[in-house]
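Undergrad: next one to model:
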Amino acid sequence: MAGISDEDIQKVRDANDVVAVIGERVPVKQKGRDFWCCCPLHQEKTPSFKIDPSTQLWHCFGCGEGGDVFSFIMKTEDMTFPEAVRRLAERAHIDIVEAGGRGSVPASRKARLKDICARTAEFYHTQLMRGRGAEADAARSYLASRGFGGKVPGKWCLGFAPGRGALVRHLSSLGFKADEMVAANVALDGRGALRDRFYNRVMFPIFDVSGDCIAFGGRVIGTGEPKYLNSQETPLFHKSQVLYGLDHAKAAMAATGVAIVVEGYTDVIALHEAGIENAVATLGTALTMRHIRVLSRHASKRIVYLFDGDAAGQRAADRALAFIDKSMTPEAGRSQVDLVAVTLPDNLDPAEFVQARGSDALRELVDDAKPLLEYGIDRRLASHNLDSAEGRARALDDCLAVLAPIKESILAKDYAVRLAGRLRLRENDVLEALAAKEPPRFQGRDDEEAAAAPPPRAKRALSRAERNRLRFEREFLSLAAQHPLVALAHADTLAQIQWHEEVHRLLADSILATLAENPAAAGVDIVTRATLVTPHAPRVLTGGLQREGAEPEAVGAYLAEELALGDAEEAIGTLTAQLAGGVAPEEAELLHAAIATLQMDVASRRVAHRAVQHS
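TA: Predicted coordinates for the structure are as follows:
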């Protein structure tokens, strides 16, 4: 794949045993040669999650998900395939080299970029604490006015960026090269002259969860635009995943089970200094589902979204409703996200609120935060005139849009019943309106996730015969993926079958392509490569039924013949329909002969096939 070589992917997979990786998340127990556990992706009391150490594949017979070790990380931590590879590379202390993508660098060079960021943070902090001149004095005055004096600058490594090339000269004296400074986004290369990216700003270093400096945010001193300037995306820094203050907050999150999300650097610092140490902030972006997944690893009970009372805060509150999805329903089981929300009164931000009313008052607000669904419905109802029939109709449509992404859940239906009472409408009418309401296409996803998501598919009613056909296709593909010798023996069938699902055709092509490139490829290699073709690959290719004592080769031969017979019967149907549509006498004679020959062939093969089935 682009970015990470196949060799590095193999190296990472070999170093991360799937049983060990899953065992770090949930208790696993060996039964025979396989391992079993309760699925971490949905709620269950009886283990239905099987891990096969010989193939390094897993499958949950409860929810239908499955895959390899990369798929497990992708699904449990809401990551892309490259992100999962990187995460497991870090787990195994493997240095991978990325190439072919914008801004991609060898993992070993990332340590160099982190060193640049660390030295930059030290330089800025020194300038704040010891720098001379009116601009440095203004930076210190600003922080003092926010109550950030004493030990606060040292604890948060706050700094001052003087600009005028001071940072570039300092880093150059330490032996860092121009391209490294640009890659770390602390310097800009304009017309051949390297210059500092940040100029005359109070600096807030941004640390990852491990405490390594990876980026910066700077607030202008006095007037100027932009008021806040953040680092751009770099090999170290991806703003849709990073939260300011998480390195400080993770311990308190683990202890309380609660995470508080605010909007600014100073809000985080003010809350921590007031004793509320489980607060973090997004970095110039709305809260994303990736942020939520990151927080869920540290806060086991709930995530509180704390909105400013001003207009900007209310716009952020409306955007937050986009994160309502099935992960917030009881049906999500162990992966359920308890996301609640509260708006601060009197147009205050968190820093102003704790300064004016104290930390206990803020804790009371947080404790009384409403579930995001209730919060969103209350906000929508408040924006309509409920005294008129027209206003109630508009309010109903507006509120059902909040519930639409989870309309099949018991939770949504419960809220719909409550909504009927508040709008003085019949419960059945509201429930019917909810069932008919279509959710936004990419509900709760950021732009990157939306671009990668497949378009929604229309549901279609399937006959019993069609359901059986699709089941046979899935079983054959699963068997071929997990037992490559079966795939090689039936390569012609894989290539010639008239697949009834487009995703099945994609998977067959992927299996053949992998084996054509490497006939000795293992099953886990086939699944990994297929995952890059379609996100549906893991659940299909690991979901085959288990036949106790059956030889894979025999099962493969049976399934291949079943599918081939199905295709032959469809061909007879096509020819019969063509004949019934009216053709010339000469052509009709040929069609009759062809149909008769095919019917005789299929009949004899069916007899032999049934004999194999019952043997």
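
Undergrad: every contact and neighbour count from this point should use C-alpha atoms.
TA: Will do.

Undergrad: give me the buried positions along the helix or strand harbouring Val417.
TA: Take DSSP states H and E as the rule and Val417 turns out to sit in helix 410-423. For helix 410-423, the buried set under the neighbour-count rule, 16 or more other C-alpha atoms under 10 Å, comprises 411-413, 415-417, 419-420, 423.

Undergrad: gap between the residue nearest to Glu569 when sequence neighbours are not counted and Asp567?
TA: Closest residue in space to Glu569, ignoring its immediate chain neighbours: Val602 at 7.4 Å, by C-alpha to C-alpha, 6 or more residues apart in numbering. As judged by C-alpha to C-alpha, to the nearest Å, Val602 and Asp567 stand 10 Å apart.

Undergrad: residues contacting His59?
TA: Neighbouring residues of His59 by C-alpha atoms under 8 Å, 6 or more residues apart in numbering: 49-51, 65-67, 539, 542-543.

Undergrad: among the residues you listed, name the ones in strands.
TA: Counted as lying in strands by DSSP state E, out of these, are 49-51, 66-67.

Undergrad: one more, for comparison:
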Amino acid sequence: MRYSEELIEEVRSRNDIVDVISGYVKLKKSGSNYFGLCPFHNEKSGSFSVSPSKQMYYCFGCGAGGNVITFIMEYENYTFMEAVRMLAERAGIELPQMEETPEERKSRDIRSQLLEINKLAAVYYFHQLRGQNGSTAMNYLKKRELGDETIQRFGLGYSSMYSDDLYRYIKSKGYKDDILKESGLFTYGDGKVTDKFWNRVMFPIMDMNNRVIGFGGRVMGDGKPKYLNSPETKLFDKSRNLYGLNIARTSRKPNIIICEGYMDVISLHQAGFNQAVASLGTALTSGQASLMKRYTDQVLITYDSDGAGVKAALRAIPILKEAGLTTKVINMKPYKDPDEFIKGLGAEAFQERIDKAQNSFMYEISAMEQNYDLTDPDSKTRFFNEVAGRIVGFEEELERNNYIEAVADKYMVSMDALKAMVGNYGNRVGIVKDRHDSRRTSSSHKEKEDGISQAQKILLTWLVQDMSLYPKVAAYLSPDDFIEEPFHDVAVRLYEQLDNGQINPAAIISTFDDGETQKKVASIFNRELAEELSDSERERALNQTVKKIKKNSLDIKSRSVTDVAQLQNIIKEQKEIQNIQIHL
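TA: Predicted coordinates for the structure are as follows:
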């Protein structure tokens, strides 16, 4: 469920956008607005604008925009409801309890108790590490060159030698076995209960809100397995979480570094690479790739440099690509993993490896090369045939040509010969031509759609900038003539506000939950219409825009109407479109 629009508007209006954003971005007043460096992309000149009058922000560089709720969603990577709750707490507004079904309430109660139990366990492990019994574990961490601040930041702990220490402690807090069985922290069997983790350095695993949802443990001594993770619980789904993402999501780095182990992540963070994360004892999953896509467009793979690490990287690359992520691979040699590399060569050398990270396709080709003898003509031909087959997989002709050029340059072969091989392969499997024709048709259709979208967006901007136009435009267009979303919803709310003689852009944005939609709506209210046009040119552009929107609306309505009288009325309106005349 969602809170009422009135309550959301109260939360928004009680949080002045300049005050809130000033806590994250250094702002400087210029005219009626405030400007600063955009926190959502790297820039040297301040194109990030905050408007006190509109209670909105907008970046003229990257297009990020919205109201105070949108900003918290974007910066903190919160959901809409999480952002509303945070701002309500900031403003001292008590939100009502949301209505829940009995099943929802029961599930929430179980989750709440499990979160409390995990928090107790994390605190218990934390103090055990710093006690006399934790000296061996602390010495281990110190030998791994971790500083006190790093140990503190990641909440590292220790599970004692006694196999039921944690169980007795949690039981003393009044928790019953029914809920403790759900936590994954204990093993039940043969009439006894033992701790899942004992004699291990403990790594709490956090969710996006820094709540402990599970644990990883590294054994002290020769016990097996060396690393042990929490089992799946109502809180912990390995395939949909990443170790360290609670910190990496706000790193403001242009990429995320994916590692194999906890210590790799911690070492990289300590060295200043706080965008590092790790999968949780499993191969990378599509769920984890999608999770990273929420926070970045580029992933750098830094798996172990051994055979197993190479195989893991080759499995991960197509998963990341499927999620829409650009992928590169960092070369760790002569070291096995990031932890060893940082200790051996330091942060500056690691940054150099990041800067020289290999394109994932070229990495795949290099790995594939190991299966062929390039000194043998037959084997070499088969190698390039396989390469050609992979290049055909790129949909864009320019992208295919770029990879043909890169491969030809690396292996010192004729670019024309390789291009011909790719073309022959594509013709055999019927991919290149079909893709081209298909994309040309869809491109034409998209251009038409974009033209209508642009017209609706421009007209809404016009109404926002010049309220005097509203009665003239409303004589010909109603909100229902704005066919596409979110333009229709914006038109409905904007017309209501214009009827009342006052525009509140920030309130309109609050009615949308989705961040991308909010960004699109914000651009309507921050768009600048061409000032260099003469009055007659502006008038002609306005009339053309209104006619285009009306024609599109009537065309769409005519396709679904079945009543003869309604159809006749639509035909009549279509004939009258050319008579539309608005004077500025």
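
Undergrad: could you get me the TM-score between them?
TA: Superposed pair, TM-score by TM-score structural alignment, normalised by the length of structure 2: 0.62. Supporting alignment: 530 aligned residues with a C-alpha RMSD of 6.6 Å.

Undergrad: and the helix or strand encompassing Lys142 of structure 2, what's buried?
TA: Lys142 of structure 2 is part of helix 135-143 when elements are defined by DSSP H and E. Applying a neighbour-count criterion of 16+ other C-alpha under 10 Å, one finds 136-138, 141 buried in helix 135-143 of structure 2.

Undergrad: cool, and stretch 389-396 of structure 2?
TA: For stretch 389-396 of structure 2, by 16+ other C-alpha under 10 Å, it's 389-392.

Undergrad: quick check: the farthest pair among the buried residues of helix 410-423 of structure 1?
TA: Leu411 and Leu423 (18.4 Å; C-alpha to C-alpha).

Undergrad: looking at the buried residues of helix 135-143 of structure 2, which is nearest Ala308 of structure 2?
TA: Distances from Ala308 of structure 2 to these, taken as C-alpha to C-alpha, are shortest for Leu141 (25.6 Å).

Undergrad: how near is Tyr188 of structure 1 to Cys117 of structure 1?
TA: One correction, residue 188 of structure 1 is Leu, not Tyr. 14 Å.

Undergrad: cool, and Glu466 of structure 1?
TA: 59 Å.

Undergrad: quick check: the gap between the spatially most central residue of structure 2 and Gly272 of structure 2.
TA: Taking C-alpha atoms, centre = their mean, the centroid of structure 2 lies closest to Arg294, which sits 1.0 Å from it. Computed as C-alpha to C-alpha, the Arg294 of structure 2 to Gly272 of structure 2 distance reads 22 Å.

Undergrad: where exactly do the strands run in the stretch 351-500 of structure 2?
TA: With DSSP state E, counting those that start in this stretch as the criterion, the stretch 351-500 of structure 2 has strands at 358-359.

Undergrad: all helices for it, in order.
TA: Under the criterion DSSP state H, counting those that start in this stretch, the stretch 351-500 of structure 2 contains helices at 360-369, 377-391, 397-411, 415-429, 432-465, 470-474, 487-499.

Undergrad: of all those, which lies closest to Glu104 of structure 2?
TA: That would be helix 487-499 among these, by C-alpha to C-alpha, at 30.5 Å.

Undergrad: which neighbouring elements make contact with the helix or strand that comes right after the closest one?
TA: Downstream of helix 487-499 of structure 2, the first helix or strand assigned by DSSP H and E is helix 505-510. Judged by 3 or more C-alpha pairs under 8 Å, 6 or more residues apart in numbering; DSSP states H and E, the packing partners of helix 505-510 of structure 2 are helix 5-13, helix 487-499, helix 515-526.
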